[in-house]
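Participant: coords please:
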Amino acid sequence: MRKDLRVTTVLAVANQKGGVAKTTTVASLGAALSALGQRVLVVDLDPQGCLTFSLGHNPDRLERSVNEVLAGDLDAVDAVLKTDDGMDLLPATIDLAGAEALLLMRPGREFALKRALSPLLGSYDVIIIDCPPSLGVLTLNGLTAAQSVLVPLQCETLAHRGVGQLLRTVREVQAITNPDLVLLGALPTLYDARTTHSRDVLADVSDRYSLAVLAPPIPRTVKFAEASASGATVLAGRKNKGADAYRELADNLVKHWAGNEVVTFAPELAL
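Facilitator: From the prediction side, this is the model:
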């Protein structure tokens, strides 16, 4: 892969709670950034391979994946796949489930992904890491390799229960393996603007943890499930509100990485 003078932004998307549209966010944001002219690599760190599948590749049929990369048996560039949405993919297979045990026996285990991605820095504008729904060594690798972390947050009662634990993990990573890691904030997902409940949940999380809530909130729509089943992102289909939200988020993040303030959402002011 040709190296150039690109300055690469590495973003981890993490939440140990499942069902919060984490993988949907990685895929859709990656596609939206690609549409803006950014060269994007998405990294699937989840042994379930949901990101890999949602981008049109069958994890059960792949011989090369991030598992071999983390094990040191393969250079990351040799495992990268193309996708129909314009971004590149470092895929996952079920074999990644064994990587946790392998990495635990190695010194510097939290730095395996950072070392593996190092040769790719400069070849991409943005690398987005889809962390697994846990706080194990794979997520620690994602947070250690990243410059910033985004937390998808489902707008429902008790959504904050996992946030505190994740934020403690982020602080530990900042203290031990990645002092430059920046917490961008929470991204509201499955948001229903018609209810006060969604706004109340976001306001509670924002107040409780002094956590920025990013704009725009991602609305609840069946289009996300339909897109995942088809092996493409929601941006590939007809115009819809979910795709529009991720396009706006991508635009906001590109401006933020260029030096502007991150755009936040004020749930108490939403109508």
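Participant: Could you use CA atoms for every contact and neighbour count after this?
Facilitator: Noted.
Participant: who does the helix or strand hosting residue 242 touch, helix- and strand-wise?
Facilitator: If you go by DSSP states H and E, residue 242 is part of helix 241-257. Judged by 3 or more C-alpha pairs under 8 Å, 6 or more residues apart in numbering; DSSP states H and E, helix 241-257 is in contact with helix 22-35.
Participant: quick one, the helix it packs on and helix 241-257 angle?
Facilitator: Orientation check (axes from the mean of the first three to the mean of the last three C-alpha atoms, to 10 degrees): helix 22-35 against helix 241-257 gives 70 degrees.
Participant: Following element in sequence after helix 22-35, please.
Facilitator: Moving toward the C-terminus from helix 22-35, the first helix or strand encountered (DSSP H and E) is strand 40-44.
Participant: List the buried residues in that next one.
Facilitator: Burial within strand 40-44, assessed by neighbour count using 16 or more other C-alpha atoms under 10 Å, is assigned to 40, 41, 42, 43, 44.
Participant: got it, and stretch 164-177?
Facilitator: Residues of stretch 164-177 classed as buried under the neighbour-count rule (16+ other C-alpha under 10 Å) are 166, 167, 169, 170, 171, 173, 174, 177.
Participant: In space, what's closest to the fourth one - neighbours in sequence excluded?
Facilitator: So the one you mean is residue 170. Distances taken as C-alpha to C-alpha, 6 or more residues apart in numbering put residue 143 closest to residue 170, at 7.4 Å, once the chain neighbours are dropped.
Participant: host element of that neighbour?
Facilitator: Per DSSP H and E: helix 137-145 holds residue 143.
Participant: That helix to strand 40-44, inter-axis angle?
Facilitator: Using the same axes, to 10 degrees: helix 137-145 against strand 40-44 is 150 degrees.
Participant: I have a second one here; can you model it like the first so I can compare?
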Amino acid sequence: MRRALAILAGLIVAVALWEGYKAVGSPDGTVLFGVRILPRADDLSMPHLWTVAQRLGRPELAGGDPVWLVVLRACLFTLGITAAGFVAGAVVGLLLAMAMQRFRIVERGLLPYVILSQTVPLVALAPLVAGWGGSIMPAWATVAVIAAYLAFFPIAVGMLRGLQSPSASGAELMRSYAAGWWRTLVKLRFPAALPYLFPALRLAGAAAVVGAVVGEISTGTRGGIGRLIIEYSREATSDPAKVYTAMLGAALLGLLVAGAVSLLEVPLMRHRRHVEVVTL
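Facilitator: From the prediction side, this is the model:
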């Protein structure tokens, strides 16, 4: 109940800020020293939220499906790509974390490149991935690769930190039991890494959504919410609320993925707390 009330309060604050700025803001934006620091408050740049809600219920085109249905289908298409990229990124991130924890030389040699990989602009990388894999992979798989590229990094770094979190005394205790690396990983390091893993998974889920949307835009993949944003932005001058319907769909998709990871966290963390209580 407390979390639900916090979410509701956050939505109310966001709506109040949007409509409040639109009511008092300048149609030309707020300019300071010749630089616009706040957006324009006219109807073309910031339509009323109820206008966006009404646009969701009207047909996309004359006699066509309502906008909310079109946005929903596009979000489901992107959700499938996001799921594929998230799973691939999670597997790669977990394997890298285990390898870096097991071999110190791998950590020293690989971790800087893992960090460096995230400095490459995604808009520059996406066309390259599409060019490399366009002849051997379908368009959706290319976008999934881009999503996995963003998803693996927080999982690799977070899981590595979690696997290294057990105390030296705990590792020495497992060694005294003649436990090998794999048994120590399963019995000690992996349970200790769960509090680090799930925040990383939530970040990876949001990053996978961003990667999928940007990948759809960069590669021209049709059917997803990223392509829908581009198509609706062409009508921004005549139908500005329509652009925000696609943006709203992309935002809700990111929240859905993060919420799904949080649901996965509940039973596992509850089991971990139960094990800790029994151990104590």
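Participant: Need the TM-score between these chains.
Facilitator: After superposition, the two chains reach a TM-score of 0.25 (TM-score structural alignment, normalised by the length of structure 1), with 110 aligned residues with a C-alpha RMSD of 5.9 Å.
Participant: ok so, going back, quick one: the buried residues of stretch 164-177 of structure 1 as CSV, columns for distance to residue 11 of structure 1 too.
Facilitator: Shown next, in CSV, are the buried residues of stretch 164-177 of structure 1 (distance: C-alpha to C-alpha, whole Å):
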residue, distance to residue 11 of structure 1
166, 16
167, 16
169, 16
170, 13
171, 16
173, 15
174, 15
177, 16
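Participant: Among those residues, which ones are in helices?
Facilitator: Members of the buried residues of stretch 164-177 of structure 1 lying in helices (criterion: DSSP state H): 166, 167, 169, 170, 171, 173, 174.
Participant: now the third one: how far from residue 34 of structure 1?
Facilitator: This means residue 169 of structure 1. 30 Å (C-alpha to C-alpha, to the nearest Å).
Participant: Kindly report the same for residue 243 of structure 1.
Facilitator: If you go by C-alpha to C-alpha, the gap between residue 243 of structure 1 and residue 34 of structure 1 works out to 13 Å.
Participant: ok, and the closest non-adjacent residue to the residue nearest the centre of structure 2?
Facilitator: In structure 2, the residue lying closest to the centroid (C-alpha atoms, centre = their mean) is residue 206, at 0.9 Å. Closest residue to residue 206 of structure 2 apart from its sequence neighbours, by C-alpha to C-alpha, 6+ apart: residue 254 at 5.4 Å.
Participant: so is that neighbour in a helix, a strand, or just coil?
Facilitator: Following DSSP: H, G, I helix; E, B strand; the rest coil, residue 254 of structure 2 is assigned to helix.
Participant: How about the contacts made by it?
Facilitator: Residue 254 of structure 2 sits next to 205, 206, 209 when contact means C-alpha atoms under 8 Å, 6 or more residues apart in numbering.
Participant: which element is the first one on?
Facilitator: Under the assignment given by DSSP H and E, the secondary-structure element containing residue 205 of structure 2 is helix 190-219.
Participant: other SSEs contacting that helix?
Facilitator: Counting contacts by 3+ C-alpha pairs under 8 Å, 6+ apart, helix 190-219 of structure 2 packs against helix 67-102, helix 122-133, helix 139-163, helix 225-233, helix 240-279.
Participant: For residue 17 of structure 2, which of these is the nearest?
Facilitator: Closest approach to residue 17 of structure 2 among those (C-alpha to C-alpha): helix 240-279, 16.5 Å.
Participant: buried sites along that closest one?
Facilitator: Within helix 240-279 of structure 2, judged by 16+ other C-alpha under 10 Å, the buried ones are 240-247, 249-250, 253-255, 257-258, 261, 265, 272.
Participant: give me the number of residues near residue 132 of structure 2?
Facilitator: Other residues lying near residue 132 of structure 2 total 12 when counted by other C-alpha atoms under 10 Å.
Participant: any idea how far residue 4 of structure 2 is from residue 21 of structure 2?
Facilitator: Remark: distance between residue 21 of structure 2 and residue 4 of structure 2 (C-alpha to C-alpha) = 26 Å.
Participant: Show me which of those two is the more surrounded one.
Facilitator: Comparing residue 21 of structure 2 with residue 4 by other C-alpha under 10 Å, the one with more neighbours is residue 21, at 16 against 9.
Participant: does that one sit in a helix or strand, and which one?
Facilitator: helix 2-24.
Participant: List the buried residues of that helix.
Facilitator: 18, 19, 21, 22.
Participant: next one: stretch 244-261 of structure 1
Facilitator: 244, 245, 246, 247, 248, 249, 250, 252, 253, 254.
Participant: now the helices and strands packed on helix 190-219 of structure 2 as TSV including distance to residue 172 of structure 2?
Facilitator: Listed next are these as TSV, based on distance: least, C-alpha to C-alpha, whole Å:
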stretch	distance to residue 172 of structure 2
helix 67-102	16
helix 122-133	43
helix 139-163	15
helix 225-233	51
helix 240-279	18
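Participant: from the contacts of residue 254 of structure 2, which single one is nearest residue 68 of structure 2?
Facilitator: residue 209 (19.2 Å).
Participant: any idea how far the closest one lies from residue 146 of structure 2?
Facilitator: Between residue 209 of structure 2 and residue 146 of structure 2 the computed distance is 10 Å (C-alpha to C-alpha).
Participant: can you check residue 95 of structure 2 too?
Facilitator: On the measure of C-alpha to C-alpha, residue 95 of structure 2 and residue 146 of structure 2 end up 18 Å apart.
Participant: what's the answer for residue 279 of structure 2, then?
Facilitator: From residue 279 of structure 2 over to residue 146 of structure 2 (counting by C-alpha to C-alpha), the distance is 43 Å.
Participant: With residue 228 of structure 2 instead?
Facilitator: Using C-alpha to C-alpha, one obtains 18 Å as the distance from residue 228 of structure 2 to residue 146 of structure 2.
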